[in-house]
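> Here is my input; please provide its structure:
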Amino acid sequence: MLKANDDAPKLTLHGDDGKVHEVGGAPGTVIVYFYPKDDTPGCTTEAKEFSVAASRFAEAGAVVYGVSKDSVASHCKFRDKYGLSVRLLSDPDLSAHTAFGAYGEKTMYGKKVMGTIRSTFVLRDGKVARVFPKVKVAGHVDAVLAALAELAQGGGAKQAAKAPRGAKQAAKAPAAKKRRAEE
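Take a look at the predicted model:
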């Protein structure tokens, strides 16, 4: 998998808008998120959340691309069914997945299989600025927006760390305890 400060692979992929899009070598800020399959529960939630936040990404000067191995026709049906505004790109030969390191062995239902590793890359002027490996959908879009805000304030490129299990709940516990004590 690519790491922060790596050069982004320069690839072109077909989009659900009928155009060919440059990924990796494009100037500016580009968010590339890899997801396994159109119209499945986690992928639908992720695409909807990126779509809902489209104006916030635009305000941050970022273009967002969702990439899967599904066909352009599948992307169009997926987009239309859910009213998605995020641009969906087709990677049927897995060339982008492979170049970014978003395809490999993973565990599904206790079995090792080859497939898409749900991951997101924040690219700036052709370089990898942030990597979100093995993404969990819940809260992910907000984490990407926070990374953009940090980068805008001069934060350097880095690998996004996975929060330890239960970290969010543990962080909230002292505040909740304090509120109860004040009541």
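> only C-alpha atoms for contact and neighbour calcs from this point on.
Noted.
> can you pull the contacts of I31?
Residues near I31 by C-alpha atoms under 8 Å, 6 or more residues apart in numbering: 62-65, 120-123.
> please redo it, this time with the cut-off set to 10 Å
I31 makes contact with 23-24, 57, 62-66, 120-124, 128-131, 144, 148, according to C-alpha atoms under 10 Å, 6 or more residues apart in numbering.
> S90 versus the nearest residue to P36 once chain neighbours are set aside, what's the distance?
Using C-alpha to C-alpha, 6 or more residues apart in numbering and skipping residues adjacent in sequence, the residue nearest P36 is T116, 5.2 Å away. Distance of T116 to S90, computed by C-alpha to C-alpha, to the nearest Å: 13 Å.
> Another sequence for comparison is provided below:
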Amino acid sequence: MKLAVGDPAPAFDLPTAGGGRVSLDDLRGAPAVIWFYPAANTTLCTTQACDLRDNHQMFVDAGYRVVGISPDPVPELDRFVSEQDLPYTLASDESHEAMTAYGAWGEKNMYGKLVQGTIRSTFAIDAEGTLTLVKYRVGTPKHIELLRTKLSL
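A predicted model of the protein is given here:
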């Protein structure tokens, strides 16, 4: 299932690095950027995470919360946050329920093979929980520029 701008953001409630939880309800009242990525501490995901880290103040200044979601277990997210000094929330979706609801889990081509996995995707949500940006198959090198342009940051 693919989502579109104007759709309500699917609800989720996930454990986070540091021992907390984050849900769609927690994000209400302010805009948010949610990005789904395949695996902590891998080359492209680390590049994407560090680009978001290095530009985090731009999101904060515009009132956005940033939440990264991957299928990694919480201890791996804790290590990722610590090693990369990430200032935003990382959540664990080991069951793939949130990823499936957002259309960020499914069939993809990896090195010529079709596999089930995380589809690198980014969503922006307004304060009321409506999607204002939907981007599937995000290109890591252009991620920040995409967000800067589409969100007028």
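> Fetch the TM-score of the aligned pair.
The TM-score (TM-score structural alignment, normalised by the length of structure 2) is 0.93; 150 aligned residues with a C-alpha RMSD of 1.3 Å.
> Trace M99 of structure 2 over to structure 1, please.
Matched by TM-score structural alignment, M99 of structure 2 corresponds to H97 in structure 1.
> Quick check: closest non-adjacent residue to that match.
H97 of structure 1's closest residue in space is Y103 (C-alpha to C-alpha, 6+ apart), at 5.3 Å.
> can you check A53 of structure 1 too?
Spatially, and ignoring its direct neighbours in sequence, A53 of structure 1 is nearest to V141 (7.7 Å; C-alpha to C-alpha, 6+ apart).
> how about the one you found, what does it touch?
So V141 of structure 1 contacts 46-47, 49-53, 57, 120, 147 (C-alpha under 10 Å, 6+ apart).
> Structure 1: helices as residue ranges?
Counting by DSSP state H, one finds helices in structure 1 at the ranges 41-52, 54-59, 72-82, 95-100, 140-152, 167-182.
> want to try JSON lines for the ones you listed, with distance to H14 of structure 1 as columns?
JSON lines is the format used below for the helices of structure 1 (distance: least, C-alpha to C-alpha, whole Å):
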{"stretch": "helix 41-52", "distance to H14 of structure 1": "17"}
{"stretch": "helix 54-59", "distance to H14 of structure 1": "20"}
{"stretch": "helix 72-82", "distance to H14 of structure 1": "7"}
{"stretch": "helix 95-100", "distance to H14 of structure 1": "12"}
{"stretch": "helix 140-152", "distance to H14 of structure 1": "23"}
{"stretch": "helix 167-182", "distance to H14 of structure 1": "38"}
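> The aligned residue in structure 2 for L88 of structure 1 - how many residues pack around it?
By TM-score structural alignment, L88 of structure 1 lines up with L90 in structure 2. By other C-alpha atoms under 10 Å, the residues close to L90 of structure 2 number 31.
> ok, the residue found closest to L90 of structure 2 once you drop the neighbours it is linked to in the chain to A17 of structure 2 distance?
Leaving aside its sequence neighbours, L90 of structure 2 sits nearest to G68 (C-alpha to C-alpha, 6+ apart; 4.7 Å). G68 of structure 2 sits 10 Å away from A17 of structure 2 when distances are taken as C-alpha to C-alpha.
> gap between the match of L88 of structure 1 and V138 of structure 2?
With C-alpha to C-alpha as the criterion, L90 of structure 2 and V138 of structure 2 are 18 Å apart.
> any idea which residue sits dead centre in structure 2?
Among the residues of structure 2, the one closest to the centroid is W35, at 1.6 Å (C-alpha atoms, centre = their mean).
> quick one, what contacts the aligned partner of R130 of structure 1 in structure 2?
Alignment note (TM-score structural alignment): R130 of structure 1 maps to L133 of structure 2. Shown in contact with L133 of structure 2 (C-alpha under 10 Å, 6+ apart): 3-7, 33-34, 122-126, 147, 150-151.
> Same question for A4 of structure 2.
102, 123, 130-135.
> Could you point out which of those residues is nearest to S82 of structure 2?
Using C-alpha to C-alpha, F123 comes nearest to S82 of structure 2 of these, at 24.7 Å.
> What lines up with the residue nearest to A53 of structure 1 in structure 2?
Per TM-score structural alignment, V141 of structure 1 is aligned with I144.
> Please tell me how far its match sits from D54 of structure 2.
Distance from I144 of structure 2 to D54 of structure 2, by C-alpha to C-alpha: 10 Å.
> intersection of neighbour lists for these two?
In contact with both I144 of structure 2 and D54: Q48, using C-alpha under 10 Å, 6+ apart.
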